[in-house]
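**Student:** Provided below are the primary sequence and the corresponding predicted coordinates.
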Amino acid sequence: MSRAVEDLLRRLAPRVLGTLVRRHGQFDACEDAVQEALLAASVQWPAEGVPREPAGWLVTVAGRRLTDQWRSEAARRRRELAVSTEPAPEEDVAKHVDDTLRLLFLCCHPELSPPSQVALTLRAVGGLTTAEIANAFLVPESTMAQRISRSKQKIKGHGFPEGPERLPAVLHVLYLIFNEGYNATSGPDLQRVELTEEAIRLTREVHALMPADGEVAGLLALMLLTDARRATRTSPDGALVPLAEQDRTRWDRARIAEGVALVSRTLAESAPGPYQLQAAIAAIHDEAPSTEATDWRQILVLYTILDRMSPNPMVTLNRAIATAMVQGPRAGLDLLASLDKDRRVAGHYRLDAVRAHLLDLAGEHEQAREHYRKAAKRTFSLPEREYLLRKTSG
């Protein structure tokens, strides 16, 4: 099968699944039918050519598989009377181009925990196999299979959600997927490129369906501007390279240009939200020729607004760094002290790591080494641990 056909099938799969789930419910059965249709397409299309309406072809084949299955299994329940035996796929798919988004909303059902939302989204919308998802989150395949299966059972019969109220959950799940890929919480690698790329691809899909939504555009811009630095975040041997030491000439200028254009347009057209503000901060970093030349005052203003709009200890950590760059390390350390009793971040390695960095800037090197050691003990990421341990001997 050619790469072009493979990419086409991957793009169409969530849309076709969304159409079937909307029409018939039965998430598991629809997913199995779509997999059979994709398999049939992977055999027929390379030999016979891609049909004029590939999405309609897949819906037709999957719908017939579903109907055949229900006819054979549920004759006694008369299930087939509720199923259309002659679907109009081209018309149906064209009329409901937002089924991918609806499927995303379904995977982010509030009955599911955030980890389950992420796993189900990657499986149903991202097209990753259970083994790939399990590998990404460092759990056995059987464990991930059970998690996904339980998630499907929880949302069985709920149908598609209505209204935009679940969009924040969808964006949050995409944000979590991207962050796990960009800065893996555990394991031997700092980054998991397959997750960052999948998060960007899915966010592009949402943006294409909702181009006027400022926060969708903001999240896509944030991902592009952040991922633009990917190639310089590790050395050839996999060691972590901090932002201040990265070779900015190797940053992806195409992604930076796209991200800057997105965030500039959305900030001009809509009231700023948290993702737009984070994207604006990322744009300032990406456009600066060096750490010293970065507009830290503007970054501090944006983090202050963000901390008021969406209070979060990780935002406060970043605001402390910006404060230190503008007002001096002691002011940054004073702000960090406000987090010491915050249960959400107390004991988190990043609190110790940021405190160590600011103590270093303040010239208190022995105290800094103590906190670098604490941070190294608390992280599960091998590259981060090795970096923090190197700082203890600096």
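**Tutor:** Cool, the structure landed.

**Student:** Please count neighbours and contacts with C-alpha atoms only from this point.
**Tutor:** Fine.

**Student:** now the strands for the stretch 101-250 of the chain?
**Tutor:** Along the stretch 101-250 of the chain, counting by DSSP state E, counting those that start in this stretch, strands occupy 186-187.

**Student:** want to compare, so here's the second one:
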Amino acid sequence: MGSEQDIVAETVRVEGSRILATLIRTVGDVQLAEDAVQEATLAALGAWPVTGVPPQPRAWLTVTARRKAIDIIRRERARPDKEQDGLRMIELARSDLPPDDVVHDDLLRLIFTCCHPALSPPTRVALALRTLCGLSPAQIAGVLLTTEVATTKRLTRARQKIAAAHIPYRVPAADELAGRLPAVCGVIHSLYTAGHAPVDGDDAYDVDACAEAIRLAELLHGLLPDQTMPAAVLALLLLTEARRPARLDDHGDVVTLDQQDRTQWDVTASDRGIELLNESLRRSRGQADAYQIQAAIAAEHARAASYESTDWTEILRLYDLLVSIAPSDAAGLGRVVAATEAADPATGLALLAELPPSPRWHAVRAELLAREGRYAEAAGALAEALDGPSTQPERQHRERRRETFLQLAGPPSGES
């Protein structure tokens, strides 16, 4: 039974957002669609261990979710809008499945719906993380630094507002795009970040989430080929993804950037990323946004033949610019590393002191302290880092580094 349940979980994890997006287009109601997909998932958990896994799990879940939506509409027939319910039930009763290009377009519609200007920025992110990434309210609360109760209320209010305001489930007209494009790009970037650098879990990254984000970025760039921001987001994702094959060794252990085998990097992805970045910069006429700057940093790494030959002075300049226009903890930590390489560990430590502590903050501090030969302090900093959440590969890497620093520090003074 365990294997069938695992297949249900994996199918929902990989295909759930597509199934949900298509169902939302059909019924025009986010909550109803979510309830139907959840009921279809429960049905699969009950049926598949008995009947076996169907040849096309996504198709099975999609059809079942449609039937569950019909059941929900029938249960709620007391509502006055019976004509609309009838139209939705006719559409749901269709036996054919939408082709892949329609499914992808449904996902893009869902992103634009989540990013409607009537919703507050945190609500847009929460709704997108729930519907696109399938994150639980508890997980979203961790991302937004709030409580699970507050997140659940925010999601409920968002769904109610979409329904009450009759927010259309569609890609907006050209004159509406400008107001939503930054948020849409932010959602796609957040989806990639959630896969590329998860906060915790057993895996160092989520390949499917990263691939989905890149696919959505491709769709957005194809929809708006003359806009600079979608091109920059796609460039950033491709340049970052190009390095993924070298991030783990054959045993699944973390390989830091300075130790990575650059022959494993995806040159095709890097080249296309640089081409998209250059195109985006030409169109923006020197007025770079945060995605262009981040892509430019990634491009500097892609161009360098080795870690030692990297132009850290240029990367530091780019991080200084990034922090000035879009400050964040991640940008600040990147600036610390660049300053250390361009100058010295003391400069990096001084900049680090200006940032709020976090597990990664402590991990960076440990490496800088070790650079100065302060191994006992470095081991202590990694102990702080290990107190917080991290992925299993990251935790193992930090534990190994801590053991190394303890050995280099030797016994405490006064002990033989």
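**Tutor:** Alright, I've got the coordinates. Please read all numbers here as calculations on a predicted model, not as lab measurements.

**Student:** Contacts for stretch 253-269 of the first structure next, please.
**Tutor:** Residues from elsewhere that reach stretch 253-269 of the first structure (Cα atoms under 8 Å, 6 or more residues apart in numbering): 214, 217-218, 220-222, 224-225, 227-228, 272, 276, 279-280, 283, 286.

**Student:** Confirm S84 of the first structure sits in a strand?
**Tutor:** No: assignment of S84 of the first structure by DSSP: H, G, I helix; E, B strand; the rest coil gives coil, placing it outside any strand.

**Student:** Name the nearest residue to it, ignoring sequence neighbours.
**Tutor:** Take S84 of the first structure and drop its neighbours on the chain: the residue closest to it by Cα to Cα, 6 or more residues apart in numbering is T67, 7.9 Å away.

**Student:** element containing that neighbour?
**Tutor:** Secondary-structure assignment from DSSP states H and E places T67 of the first structure in helix 54-73.

**Student:** downstream neighbour of that helix in the secondary structure list?
**Tutor:** helix 89-95.

**Student:** got the buried residues for that next one?
**Tutor:** Within helix 89-95 of the first structure, the residues that qualify as buried by neighbour count (16 or more other Cα atoms under 10 Å) are 89-90, 93.

**Student:** ditto for stretch 367-384 of the first structure
**Tutor:** Buried positions in stretch 367-384 of the first structure, judged by neighbour count with 16+ other Cα under 10 Å: 368-369, 371-376, 379, 381-384.

**Student:** can you tell me which of those residues are in helices?
**Tutor:** Residues of these located in helices (DSSP state H): 368-369, 371-376, 382-384.

**Student:** Check those and tell me the two furthest apart.
**Tutor:** A368 and L382 (20.2 Å; Cα to Cα).

**Student:** one step back: quick check, nearest of the buried residues of helix 89-95 of the first structure to L112 of the first structure?
**Tutor:** Comparing the buried residues of helix 89-95 of the first structure against L112 of the first structure with Cα to Cα picks out V93 as the nearest, at 27.8 Å.

**Student:** Wait, the closest one touches W57, no?
**Tutor:** No: in terms of Cα atoms under 8 Å, V93 of the first structure does not count as a neighbour of W57; the distance is 10.2 Å.

**Student:** Identify the residues contacting the alignment partner in the first structure of I111 of the second structure.
**Tutor:** Under the alignment (TM-score structural alignment), I111 of the second structure maps onto L104 of the first structure. For L104 of the first structure, the contacting residues are 121, 125, 170, taking Cα under 8 Å, 6+ apart as the criterion.

**Student:** Please tell me how far L104 of the first structure sits from F160 of the first structure.
**Tutor:** Note on L104 of the first structure: its distance to F160 of the first structure, by Cα to Cα, to the nearest Å, is 10 Å.

**Student:** cool, A4 of the first structure as well?
**Tutor:** Distance of A4 of the first structure to F160 of the first structure, given as Cα to Cα: 31 Å.

**Student:** Of these two, which one has the most company?
**Tutor:** With neighbours defined as other Cα atoms under 10 Å, A4 of the first structure and F160 compare such that F160 has more, 20 against 10.

**Student:** and that one, what pairs with it in the second structure?
**Tutor:** Mapped onto the second structure by TM-score structural alignment, F160 of the first structure lines up with I167.

**Student:** ranges for the helices of the stretch 251-400 of the second structure?
**Tutor:** Applying DSSP state H, counting those that start in this stretch to the stretch 251-400 of the second structure gives helices spanning 267-284, 290-303, 312-325, 329-342, 345-352, 359-371, 375-386, 392-409.

**Student:** Can you lay out the ones you listed as TSV showing distance to V12 of the second structure?
**Tutor:** Formatted as TSV, these follow (distance: least, Cα to Cα, whole Å):
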stretch	distance to V12 of the second structure
helix 267-284	28
helix 290-303	30
helix 312-325	37
helix 329-342	30
helix 345-352	40
helix 359-371	31
helix 375-386	31
helix 392-409	23
